[in-house]
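Asks: with the input below, show me the fold.
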Amino acid sequence: MDLDTVRTFVAAADAGQFQEAAAELAITQQAVSKRVAALERELGVRLFTRTPRGAALSIDGQAFLPHARDLLRVAERAVASVRTGSRPLRVDVIASRGAASGLMRAFHQAHPGIELGVVMLHDIEAAVAAIRSGTIDASFRAVTAPGRPLPEDIASVRVLDEPLQLLTGPAHALASARSVTPAQLAGHRIWMPGLDPGTEWAAYYDDLVAEFGLAIEATGPNFGSDALLDTIADTPALATFMGGHTRLVWPAGHGLRRIPVTDPTPVYPHSLLWHRDNPHPGLATLRDHLAAASDGHGAAGTWVPGWAKRR
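Replies: A predicted model of the protein is given here:
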């Protein structure tokens, strides 16, 4: 059903005259008559009866009027839901406990007036497709991994270098260390279930292994962070990597240790991705906020894969 004809019908019903409806809609009286006639043909009923003073609703017109108003209200809400500046800024943070989630919490605290919609997408292809389709406005990713360039219409900026830490149980051989170097980790078993081939984080750890001669095991099902923490706490031979900004909570009895990795410090390069033509004002505010909060990247004494250095 054409909304212009419905809008014209409501205007004519409210005015009681086609001429006044025409003036309100900034169209001719003839256009009003044609639209009403088209709507009557579509519905198969007469909506108005002519009177000396103009036009009065027929019985069918009176029955249709409240539904016509509902149609227009629904259309207005539909447009408002996607109108720039009136809908939430939708951002993919990958996981609820990661660094990107922390960045968005800080943004929300600094800009509480910007309504947010936070989603979690697994892989970069899904995130880029969602950005291009308008399903989301931005995504936090590690980008430009080998063989995976971004489409020309997707922009990115590096916003955070997150230092890696070693997580061990209390009985691990390195549990008492104040810091460890990548060289000291050679020969130790590092367990990281969930390193799915093809993901940007798998590409990152593949390069880390190759650079420092480490052994990372991704065997076994990924039951989530709680199961990982339980296993690390109970298994002296295992350790894992975690981001320094990752927020995890475990029982006090686990006795887990978060140990900085230094000389060099491997950092995970988080970037913000968005569509170059996205006009949402909240997106510009988010980029400005992240730029102001950033400590920069490429600091001395840090390591990132070669593909990250190009950002």
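Asks: going by C-alpha atoms from here, please, whenever you check contacts or count neighbours.
Replies: Will do.
Asks: can you map out the strands along this protein?
Replies: When assigned using DSSP state E, the strands of the chain occupy the ranges 48-51, 54-57, 89-92, 116-119, 138-141, 154-168, 189-191, 215-217, 238-243, 257-260, 265-275, 302-303.
Asks: give me whichever of the ones you listed is most buried.
Replies: strand 138-141 (a mean of 27; mean count of other Cα atoms under 10 Å).
Asks: now do the contacts for the closest residue to H280 other than its chain neighbours.
Replies: Once flanking residues are discounted, H280 sits nearest to T84: 5.2 Å by Cα to Cα, 6 or more residues apart in numbering. Residues in contact with T84 (Cα atoms under 8 Å, 6 or more residues apart in numbering) are P279, H280, P281.
Asks: most neighbours among those, please name it.
Replies: The residue in the contacts of T84 with the most neighbours, by other Cα atoms under 10 Å, is H280 (17 neighbours).
Asks: that residue contacts R90, doesn't it?
Replies: No. Using Cα atoms under 8 Å, H280 is not in contact with R90, being 10.0 Å away.
Asks: what touches both of those two?
Replies: D137.
Asks: one step back: kindly reformat the contacts of T84 as JSON lines containing distance to P182.
Replies: Converted to JSON lines, the contacts of T84 look like this (distance: Cα to Cα, whole Å):
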{"residue": "P279", "distance to P182": "43"}
{"residue": "H280", "distance to P182": "43"}
{"residue": "P281", "distance to P182": "43"}
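Asks: structure for this one too, so we can compare:
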Amino acid sequence: MLAPMDTEAVRSFVRAAELGQLRHAADELGVTQQAVSKRIAALERALDVRLFTRTPRGVELTLDGQAFLPHARNIVANVDRAVTAIRRGSRALRIDVLGLRSAQAVVLHDYWRSHPGTALDVVTLKVDDPRLAVAAVRAGDVDASFRSVTDPAALPPEVRMIHAFHSPLELVVGPRHPLASARTVTPARLRGHRIWVPGIAPGSEWAEFYQQLTAEFGLRVDAAGPNFGNEVLLDILADSDDVATLVGSRDRYVWPTGHDLRRIPIAGPTLAYPLSLLLPRENPHPGLRAVVNHFANLAPLPEDTWLPSWATDRPE
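Replies: Take a look at the predicted model:
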């Protein structure tokens, strides 16, 4: 069984083969000629073959060396691609969203469609605690995260939070709900109706959002019961004459035609969920600037939009 190969030894072999001289390979790799020679010797011992014949002009590949070269090139290329895939600044821009049907993902998809050459990696960390998202940004696991820390003083100095955009809320009801025929509804008109929002995790930013929302407008937001996912929630709404839920206007939901669900804008005032972006304070990914600029071009919200107290950026 062969010993594990040193990828830098393989890289040294490839460059020596392509340049024909150990000295030139060493200059390009930023090491000494002796280091390149030792690497190649170690590689030859691991493979138990001679890869080069030394000549007055430099080095020439043996038959085994010629056979090994295309595979060695693939090894080096694969290693370089693997490193590029995880290195901040050279890998694809990696942004965390709450869900792939969320407003954040929809807006990012709109951005990507208008900039199709952008290397963009949209991921979901699947964590409720915003501190875990902060830690992921701090560690470089993601370049940015669509999360809000409602107390900015709790952010570590390496991470900052910027306003991204506001997501206006809509009411979703089934065809037998008393509000099903409304074109728009006011928050006051929602009082007394059961608004079911399963999955409000204690300590999450959206838990604080709904707490402030219910206190401000006297709404009945029910988070009881397990969260079996959006499909089950939509099934329940379709069969119910008294249950409604709230969604973001840009959130993407798909349901069977027979459900006949209604998405009703809320106005007077508009209710909006503020979306923030966590990113490194120093050396953010170079692709982030264009994405943030894209947010600035989204349609503004009405002047009377309601936002929670921790959203300091009012809509323009």
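Asks: TM-score of the superposed pair?
Replies: For this chain pair, the superposition-based TM-score is 0.81 by TM-score structural alignment, normalised by the length of the first structure; 304 aligned residues with a Cα RMSD of 3.3 Å.
Asks: how close does the residue nearest to H280 of the first structure get to A38 of the first structure?
Replies: 33 Å (Cα to Cα, to the nearest Å).
Asks: what does S225 of the first structure give?
Replies: Distance, S225 of the first structure to A38 of the first structure, using Cα to Cα: 62 Å.
Asks: same deal with G102 of the first structure?
Replies: Counting by Cα to Cα - G102 of the first structure and A38 of the first structure are separated by 56 Å.
Asks: returning to what we had before: what would the strands of the first structure look like in a markdown table with distance to R7 of the first structure?
Replies: Below are the strands of the first structure laid out as a markdown table (distance: least, Cα to Cα, whole Å):
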| stretch | distance to R7 of the first structure |
| --- | --- |
| strand 48-51 | 15 |
| strand 54-57 | 15 |
| strand 89-92 | 31 |
| strand 116-119 | 32 |
| strand 138-141 | 36 |
| strand 154-168 | 39 |
| strand 189-191 | 63 |
| strand 215-217 | 64 |
| strand 238-243 | 56 |
| strand 257-260 | 64 |
| strand 265-275 | 35 |
| strand 302-303 | 62 |
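Asks: E42 of the first structure is nearest to which of those strands?
Replies: Of all the strands of the first structure, strand 48-51 sits nearest to E42 of the first structure, with 14.4 Å by Cα to Cα.
Asks: how far is that closest one from where the chain is centred?
Replies: Taking Cα atoms, centre = their mean, to the nearest Å, one finds the center of strand 48-51 of the first structure at 54 Å from the center of the full chain.
Asks: contacts for that strand next, please.
Replies: By Cα under 8 Å, 6+ apart, the list of residues contacting strand 48-51 of the first structure reads A55, A56, L57, S58, G61.
Asks: likewise stretch 268-288 of the second structure?
Replies: 88-89, 93, 134, 137-138, 143-148, 157-169, 185-187, 209, 248, 302, 304-308, 311.
Asks: and it, how far from the chain's centre?
Replies: On the basis of Cα atoms, centre = their mean, stretch 268-288 of the second structure sits 12 Å off its chain's mean C-alpha point.
Asks: how long is that stretch end to end?
Replies: End-to-end for stretch 268-288 of the second structure, by Cα to Cα: 34 Å.
Asks: show me the helices in the second structure, by range?
Replies: 7-19, 22-29, 33-47, 63-86, 103-114, 130-139, 205-217, 230-239, 288-296 (DSSP state H).
Asks: so for P178 of the second structure, which of the ones you listed sits nearest?
Replies: For P178 of the second structure, the closest of those is helix 230-239, at 12.4 Å, according to Cα to Cα.
Asks: onto which residues of the first structure does stretch 243-256 of the second structure map?
Replies: Taken onto the first structure by TM-score structural alignment, stretch 243-256 of the second structure occupies residues 238-251 there.
Asks: trace V209 of the first structure over to the second structure, please.
Replies: Under the alignment by TM-score structural alignment, V209 of the first structure pairs with T214 in the second structure.
Asks: likewise P170 of the first structure?
Replies: Counting by TM-score structural alignment, P170 of the first structure corresponds to P175 in the second structure.
Asks: go on, V118 of the first structure?
Replies: Match for V118 of the first structure (TM-score structural alignment): V122.
Asks: once you drop chain neighbours, what's closest to that match?
Replies: Excluding its sequence neighbours, the residue lying closest to V122 of the second structure (Cα to Cα, 6+ apart) is I95, at 5.2 Å.
Asks: still on that earlier bit, would you confirm that the match of V209 of the first structure contacts R220?
Replies: Yes. If you go by Cα under 8 Å, T214 of the second structure and R220 touch, sitting 6.6 Å apart.
Asks: dump the residue contacts of the equivalent of S145 of the second structure over in the first structure.
Replies: Correspondence of S145 of the second structure to the first structure, assessed by TM-score structural alignment: S139. Applying Cα under 8 Å, 6+ apart to S139 of the first structure gives the contacts V91, D92, V93, I94, A127, I131, L272, L273, W274.
Asks: show me what contacts the residue lying closest to S139 of the first structure once chain neighbours are set aside?
Replies: When the adjacent residues along the chain are set aside, S139 of the first structure lies closest to D92, with 4.5 Å between them (Cα to Cα, 6+ apart). Taking Cα under 8 Å, 6+ apart, we find D92 of the first structure in contact with V118, V119, M120, L121, A127, I136, A138, S139, F140.
Asks: show me what D92 of the first structure aligns to in the second structure.
Replies: Aligned partner of D92 of the first structure by TM-score structural alignment: D96.
Asks: same question for L185 of the first structure.
Replies: Counting by TM-score structural alignment, the partner of L185 of the first structure is L190.
Asks: which non-adjacent residue is nearest that match?
Replies: In space, L190 of the second structure is closest to L219, 6.6 Å off (Cα to Cα, 6+ apart).
Asks: and the one you found, what does it touch?
Replies: P187, L190, R191, G192, H193, I195, L213.
Asks: I'd like the residues you listed as a markdown table, with distance to D242 of the second structure appended.
Replies: Compiled in a markdown table, these are given as follows (distance: Cα to Cα, whole Å):
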| residue | distance to D242 of the second structure |
| --- | --- |
| P187 | 16 |
| L190 | 11 |
| R191 | 12 |
| G192 | 10 |
| H193 | 7 |
| I195 | 9 |
| L213 | 20 |
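Asks: got a quick ChimeraX command for the buried subset of these?
Replies: Only the buried entries of these go into this ChimeraX selection, using 16 or more other Cα atoms under 10 Å:
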select :187,190,193,195,213
